[in-house]
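Visitor: Pasted the sequence and its predicted model underneath.
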Amino acid sequence: MKTLILTEKPSVARDFAAALSVNTRGNGHFESEQFIITWAIGHLLELKAPEDYDSKWKRWSLDTLPILPDRLSYSPNAKTKKQLTVVKAQLQRKDLATIIVATDAGREGELIARTLLDFAQIAKHPKILLLRFWTSQALSKKVILDNIKNAASLAQYDRLYFAGRARQSADWLVGMNLSRLATIKMGDLFSVGRVQTAVLALLAERRLAIDNFKPVPYFQIIGKFLFATGELLATWFDSNKKEDASKIENKTKADLILKNCAGQEGVVTSIVRDKKMQVPPQLFSLTELQKLANRLYGFSAQETLSIAQNLYEKKKCLSYPRTDAQVLGTSSLEQVQEMLTKLEAEYGDYFKYFDEKKLSLKNHLVFDDNKLTDHHALMPLAIYHGNLSSDEGKIYDLVVKRFVAVFSANFEYEQTTIVCKIGQETFKASGQRIICLGWKMLAGGDSEKFLPPLIEGERSKAVELRAEQKETRPPNEYSEASLLHDMANPSKLVQEAELKKIFRGEVGLGTQATRAQIIETLLSRKYVTRSEKNLQALPKGMALVETLKKMPISKVLASPEETAKWELDLSHIAQGSGDPKAFMLAIRKFVADCATEWKQAAIVAQASSASPVGKKAKKYPSKVIGECPFCKSSVLEFPKSFGCKNWKAGCKFTVWKIIAGKKITAAQASKIIKNGRSDLLRGFKSKGGNVFSAYLVINKNAVVFEFIKDK
């Protein structure tokens, strides 16, 4: 009799085959006298389509909603049907004594395995011993052999299967029903999902915040002090304020402060020097790698995932990329030591600040079995022999630098804060001196700002005092990096204290494996557009979120809080303390209530989504933002510009949405049209890469720069 081992992917099956000396390769499996090793390719089975339960659900109609089958069931995934046939045949062999489930250690891995066991009707063979191989550590031979020996009863992990099944079923019921309801009632094709719609709401709310932002003017006063040992630039601040202490609300107050300081000496009242230290950042999870690759290279989350997956599957030089862990298991120490030796021979410069003492199991920043999840953190497994300036090379290099950085010396620096007083007015200057660059050498370094060596009580007249007028700035557009950050760490987006705790833990919007796909789905649905590194909600996405938020029941889908509550329920089920039946009853009731709500709602199709299903929808609404200064017709918002409605008749007035790398909002364009000029705008970038500020003004029939005049 034989033992069958079921893995989640071919590469893991190969690791098991190597560790167990199973050398005979069959059709979709390995085999020896003792073992059979076969594999899934992700989800070989998927939930059936609505019409597979009842033909009435094939047609999209309000009359047939909600779609609530008594029990959701599975059908083969057409893309992997061949491997499903292989796995089923192996599971149904007559010579099996034991089945060891070795899919990924988590609820999705459990779901993949259990659906296959059900599909093969293993329950009809109670004499087969069902065991669970469970580890999140690197699959070395020792780890595989030890965990096979210690495999526990599969029944101990039923709770994870229940959580995975509940998550999958809830997403299917919500997506199938709400997508049809929105599509039919709003007159355009809409996709609604438990997680994707909450992420869309983040982007929609950010766009609203930017478009509705009204800049508030304020002043800052800069003082230049000339001491014997050098010049000191210091900023006035209100010592009674903790936030925005240097902001002065109006010119009257700024003028009064300048008057109070006129003709008086400044005196150094305080010098504080603090030695500070920053430990290295942790190893990369997929999301952390995606964030940095987006910031440095403009790679989309999907591009980074694809590159990392290629480095893992084909080049064999990176570990499994779809991981949310930022630590390694203690069993990885020997592998880490060997890899560092290889890397030092190839990348000697990276090891300038290497700290041998950190290469220890006592270093819990790196080695921590308690914080392992389905997979360990990203790490290099071999030397990459391609071009480091290629896209693959850039991703590999980021992983290598982070891998070496975690074993490098801490970044140490001295921060100096000097406070001067002129009469009763206080000024502050801060500086930084690097003591040990440490790991920051591998992260782009850091800058120093030197202050003159002063002593308390030293006096000097302010050789210059000036009040600078500034404006508050709108929120930044979401980049993929900042969106991924909020998806992975959305505690600031929720109000309830318990939910903040959940989101500060392991719960986020989506998973490491799905976040890139969620973003790509929003883009493909035309809910969102990508502008360089930024993601901006489009009118169709705005219309969906706006419609949902008007509905007392369905509005929860546009709320990160509700995703948190569902994830909390699923987490409780996975831990064994939640009730999967109660969870699904609540989901089914929610879907039924949403259907009633949408059917009764009087919804007017939005301008951005007014086309009937099956016809081509407008790409952009005809939103009027002002009157053309030349032909007096309306200025409308288009995908890439704000332009005159009479452009076909020859009027060429246009305000481009991106000017010198800076996004121009509808509110800013409206002000240019109305006043002939904008407020002072910051963040333009020249062809040479220099950032500058300027006004945008209408000159003849064009919008041009007007630069700040030197006094």
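Guide: Ah, there it is. Residues are numbered from 1 along each chain as shown.

Visitor: hey, let's count contacts and neighbours off CA atoms from now on
Guide: Will do.

Visitor: Quick test: name the residue nearest the centre of the protein.
Guide: Per CA atoms, centre = their mean, the C-alpha nearest to the average position across the chain is that of residue 484, at 0.9 Å.

Visitor: ok, and here's another one to check against it:
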Amino acid sequence: MILYIAEKPSLARAIAEVLPKPHKKQDGYIELGNGDCVSWCLGHLLEQADPADYNPDFKPWRFEHLPIIPDEWKLKPRSKTRSQLAVLRRLIRQSKQLVHAGDPDREGQLLVDEVINYLGASATKKRTAQRVLISDLNPKAVTAALNSLKLNTDFIPLSTSALARSRADWIYGINLTRAYSIQGRKAGYNGVLSVGRVQTPLLGLVVRRDREIDEFVSRPFYEVQAIVETEAGESFKARWKPSENCQPYQDEEGRVLNRKLAENVIARIKGEPADLVKLTQKRKRENAPLPFSLSALQIEAAKRFGMSAKAVLDTCQALYERHKLLTYPRSDCRYLPEEHHAQAGDVVNAITTNQQKLKEFLPQIKVSRRSSAWNDKKVSAHHAIIPTTRQASLATLNQQESQIYELACRYYLAQFMAPYEYDDTRAELKIAGGEFIATAHQTQVTGWKPLLSSSGVKKSALPPLTEGQSLRSTEGVLDEKNTQPPKYFTDATLLAAMTGISRYVADADIRKVLKETDGLGTEATRAGMIELLFTRNFTQREGKTIRATEIGRALIDCLPDSATIPDMTALWESELGRISQQETSYSHFMQPLTERLHELIAQSAQVIIPDTLKALSPPPKKRSVRRRSSAKKPVGGKRGTAAKGKRSVKAKST
């Protein structure tokens, strides 16, 4: 019997749908017509054991126990999934062949591998187990994936990478959370001061941005524009470019802070000849943006629709599992396998059938066009999020599902449209010894722009100009502006910060390493981390902005900088990626972490949590009052002896 183990019931049903019929729906699995079975996990069936599972003494939080680092790691069943684990145990024992059908990512690989190992599959079954990678739940795509099975042992490095992440997160989060919560209690704060290798640097980003805004002092600055006129009476504006002599009067971004200097320039250029010293015009082409990764989709949906990262993920999951209109959503890739180009016609047909309003773009779409999105070298376990070939009525979709599906459709169709082309013109002028610049952007071919841009294309033009042409500056215009503080984070900008975390890394060497592999958290976890900060009361929403609470600020102030900046955790992601590529080992990753943990625990012992946190403590949990039994106490004070005896007999009989 072949046993297919899917990550979720929805994936199991999709697999069974293309396998031999008739099907018998059993408790926790589907029996196929040929005797094979398809079963499933319910997400994680197992979880890391608690500290108390290693040693009962670890149940109360005491500083002398830290750091807690298991010698041998343990997993335990989740309380609500024990029955499904029992089903899988029996099926694995009865099977001759296993097929791993976890989601096509690091977490999905480990999730099913852990179950197979925990339930005691034989060495032979583990060695011969096969792996199916399914990113589209439509029957044709599932069949193709089942016809391309790989050995599951090929994915051991990916599973090892996920295992290292899981264990590292456990020892880092458990130990530092206990250490700082214990210190917090000394100051009268009775809540949990949660610390994590992703959540804490993420909170640090928010806290530092808030403080940067709080401490910002606005300053006026000045820009000068010359009104330039041709002999034919046509006029245009040219912006003054301050010379090196003006640097003492400029800020670090080159803005002029001295009003008198700007006024002096205006006085000098009025009525003066303007020499056109250089004129350049280039035809530029802009290709359509690539299809979406999850983070890219979350960022765009936040900008367009104000959706939170979690809402986008949940919506994508529904479009993938329930409606089968999108491919696998937890993807960090924006590229597609080259062989998928053969399906382009079917996908475009499904899109324009489902989304009638997009039919107007069909004359501009050439399915034979192959954009840079199709690139095998850029695709690993999963590819970009794109629409499937399923044709369906969209009446069953809610508003958010409709918005996300249409957005993914538009970005896919854009791959088959002409590039956006425009003429970029730059005129350099000399007026009274000063340098002035005029630019223009003239659209020549709209290409994909109307499909993705609701505001259309920007246009700015200059009159016909030639180098050496006689021009005159009729007057100067002074624009007084004020420097603006950075903006508070929103869902879109915080996600962008997490995916491009190298911009926030201080160390130049680390920043260089992270240029290609940067990322705070993973595609699957970023939305959850943002929500976790709200749950912990470390951040709060004010309109569309995300702000740190007093508790969040106080926690960041107490922690060492290394725990609050993204350098360490971003390097973790880089190292975990190297494990999956077999460029480094599990032990090489874990050993330095455990050594560093001893240092961090020692540092935490010296920390003094501010007394102000006491007033911010969460209210104490209400204890349930147990009602006294009305039964009389038996003589001799041995109440319940008979009941205890019955329980012990029952235990023996089972």
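Guide: Sure, I can see it. In this text the structure is predicted, and so the values were computed from the model without any measurement.

Visitor: one step back: translate the residue nearest to the centre of structure 1 into the numbering of structure 2.
Guide: Under the alignment by TM-score structural alignment, residue 484 of structure 1 pairs with residue 495 in structure 2.

Visitor: cool, residue 579 of structure 1 as well?
Guide: Checking with TM-score structural alignment, residue 579 of structure 1 has residue 585 as its match.

Visitor: ok, its match - how many residues close by?
Guide: Residues near residue 585 of structure 2, counting by other CA atoms under 10 Å, number 18.

Visitor: Over to residue 222 of structure 2?
Guide: Residue 222 of structure 2: 19 neighbours (other CA under 10 Å).

Visitor: Check the alignment and tell me where it lands in structure 1.
Guide: Here residue 222 of structure 2 is matched to residue 219 in structure 1, going by TM-score structural alignment.

Visitor: what sits against its match?
Guide: Going by CA atoms under 8 Å, 6 or more residues apart in numbering, residue 219 of structure 1 touches 247-251, 254, 467-470.

Visitor: That one - that's part of a helix, no?
Guide: No. Secondary structure of residue 219 of structure 1 (DSSP: H, G, I helix; E, B strand; the rest coil): strand, not part of a helix.

Visitor: Relative to residue 213 of structure 1, how far out is it?
Guide: 19 Å (CA to CA, to the nearest Å).

Visitor: for residue 367 of structure 1, same thing?
Guide: On the measure of CA to CA, residue 367 of structure 1 and residue 213 of structure 1 end up 46 Å apart.

Visitor: which one of those two has more residues nearby?
Guide: Taking other CA under 10 Å, residue 367 of structure 1 and residue 213 do not tie; residue 367 has more neighbours (22 against 16).

Visitor: quick one: the more buried one and residue 330 touch, right?
Guide: Yes. Using CA atoms under 8 Å, residue 367 of structure 1 is in contact with residue 330, at 5.4 Å.

Visitor: aligned partner of residue 259 of structure 2 in structure 1?
Guide: Under the alignment (TM-score structural alignment), residue 259 of structure 2 pairs with residue 251 in structure 1.

Visitor: Could you grab the helix/strand/coil label for the residue lying farthest from the centre of structure 1?
Guide: Using CA atoms, centre = their mean, the residue of structure 1 lying farthest from its centre is residue 263. It sits 53.2 Å away. Secondary structure, three-state DSSP: residue 263 of structure 1 is coil.

Visitor: Look up the closest residue to it, ignoring the ones flanking it.
Guide: In space, and not counting its chain neighbours, residue 263 of structure 1 is closest to residue 461: 7.7 Å by CA to CA, 6 or more residues apart in numbering.
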